[in-house]
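Novice: Sequence and predicted structure, then a few things I'm wondering about:
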Amino acid sequence: MKIHHIAIICSNYEVSKKFYTDVLGLHIIREVYREERRSYKLDLGIGDQYVIELFSFPDPPKRPSHPESCGLRHLAFSVESVDEKRRELMGKSLECEEIRFDEFTMKRFFFTQDPDGLPLEFYEM
């Protein structure tokens, strides 16, 4: 078994689409507008892997708290260098936390967030 994709509902489709494609660098696999739901569905990939399904719905509820609510705590991406990824994202005007060290895995990581406040972790391979 393996994970097929992660579904995210955003509050502003165009802002989130730009964030996940232009800022994070995911590529669009397929984009569909569903008239009956007044909703976009955007399939995004990293390399040849389908990873994120981005949805827009009219008036979605806000995230209940940040980040300790029940449900998805954060989304983590594996990167070669957290230093380079952090510099890249900050160069695109994204606020990033300081780099931390995981004492159990001996790996470095940092957090930022998407336009709706979903915590995003970048973890060094």
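Specialist: Yep, that arrived. Computed from a predicted structure; not experimentally measured.

Novice: hey, let's count contacts and neighbours off CA atoms from now on
Specialist: OK.

Novice: State the number of residues packed around K17.
Specialist: As a burial measure, K17 scores 20 neighbours (other CA atoms under 10 Å).

Novice: a strand runs through it, doesn't it?
Specialist: No: the assignment for K17, made by DSSP: H, G, I helix; E, B strand; the rest coil, is helix rather than a strand.

Novice: Do you have the helices of the protein handy? List them.
Specialist: According to DSSP state H, the chain carries its helices in the segments 13-18, 82-91.

Novice: which ones are touching I52?
Specialist: 5-8, 43-45 (CA atoms under 8 Å, 6 or more residues apart in numbering).

Novice: With neighbour count and distance to P67 as new columns, can the residues you listed be given to me in JSON lines?
Specialist: Below are these laid out as JSON lines (neighbours: other CA atoms under 10 Å; distance: CA to CA, whole Å):
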{"residue": "H5", "neighbour count": "14", "distance to P67": "21"}
{"residue": "I6", "neighbour count": "14", "distance to P67": "17"}
{"residue": "A7", "neighbour count": "14", "distance to P67": "17"}
{"residue": "I8", "neighbour count": "17", "distance to P67": "15"}
{"residue": "D43", "neighbour count": "21", "distance to P67": "25"}
{"residue": "L44", "neighbour count": "24", "distance to P67": "24"}
{"residue": "G45", "neighbour count": "20", "distance to P67": "25"}
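
Novice: okay, pairing it with this:
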Amino acid sequence: MTPPTDTPLLGIHHVAVIGADYARSKAFYTQVLGLRVLDENYRAARDSWKLDLALPDGSQLELFSFPDAPPRPSRPEAQGLRHLAFRVAALEPMIARLAAAGVVCEPIRTDEYTGRRFTFFADPDELPLELYEIG
């Protein structure tokens, strides 16, 4: 299949995450990672919360809660979404911020193709997250 020469896609608008414990996930993404709340709504018909969070580049993360949501197997090599990566200017300040909140990061690695440094950590539901240094 030949890739198109142009695409109407402009970028990623949002990524959606379902947390097992809404309050815990909200605290992690807002207080630990520092994402700004755009909107928060309780949807009574679904007994569900929806929290819209902003990243500085204009993209968003949507955090949902659903009663009795089943866990999803999530291993780095499983089919489906492998991980969510956040761009950072420098790894060390964010790693220190995470460590202060009790979040453990893997040892820093270097991408063999780009030469960029990165590390992985997990959210409260063990969703694999990455910090990718662009500085």
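Specialist: Structure's in. What do you need? Note that this is a predicted model, so its numbers are computed, not measured.

Novice: Let me know which of the helices of structure 1 is the nearest to L118 of structure 1.
Specialist: Taking CA to CA, helix 13-18 is the member of those nearest to L118 of structure 1, at 11.1 Å.

Novice: The closest one maps to which residues in structure 2?
Specialist: Mapped onto structure 2 using TM-score structural alignment, helix 13-18 of structure 1 covers residues 22-27.

Novice: Average offset of that stretch relative to structure 1?
Specialist: In the superposition with structure 1, the average deviation recorded for stretch 22-27 of structure 2 is 0.2 Å (mean CA distance after the TM-score superposition for structure 1).

Novice: Pull the number of nearby residues for the aligned partner of R100 of structure 1 in structure 2.
Specialist: R100 of structure 1 maps onto R109 of structure 2 when the alignment is built from TM-score structural alignment. Neighbour count for R109 of structure 2, taken as other CA under 10 Å: 13.

Novice: Likewise for L33 of structure 2?
Specialist: Counted with other CA under 10 Å, L33 of structure 2 comes out at 14.

Novice: what's around the closest residue to it other than its chain neighbours, how many residues?
Specialist: Nearest non-adjacent residue to L33 of structure 2, counting by CA to CA, 6 or more residues apart in numbering: L98, 7.6 Å away. Counted with other CA under 10 Å, the neighbours of L98 of structure 2 add up to 17.

Novice: dump the residue contacts of P107 of structure 2.
Specialist: T119.

Novice: repeat for E62 of structure 2
Specialist: So E62 of structure 2 contacts 14-17, 50-53 (CA under 8 Å, 6+ apart).

Novice: cool, and I99 of structure 1?
Specialist: Contacts of I99 of structure 1 (CA under 8 Å, 6+ apart): 82-83, 108-111.

Novice: from these, which is closest to E31 of structure 1?
Specialist: F111 (27.6 Å).

Novice: what does the closest one align to in structure 2?
Specialist: For F111 of structure 1, the residue aligned by TM-score structural alignment is F120.

Novice: Its match contacts V103, doesn't it?
Specialist: No: checked against CA atoms under 8 Å, the pair F120 of structure 2 and V103 is beyond contact range at 10.5 Å.

Novice: Of those two, give the one with the bigger neighbour count.
Specialist: F120 (19 against 16).

Novice: give me the number of residues near the closest residue to the more buried one other than its chain neighbours?
Specialist: Among residues not flanking F120 of structure 2 along the chain, E130 sits closest, at 4.4 Å (CA to CA, 6+ apart). The tally of other residues near E130 of structure 2 (other CA under 10 Å) stands at 19.

Novice: wait, E130 of structure 2 sits on L91?
Specialist: No: the pair E130 of structure 2 / L91 is not scored as a contact, 10.4 Å apart, by CA under 8 Å.
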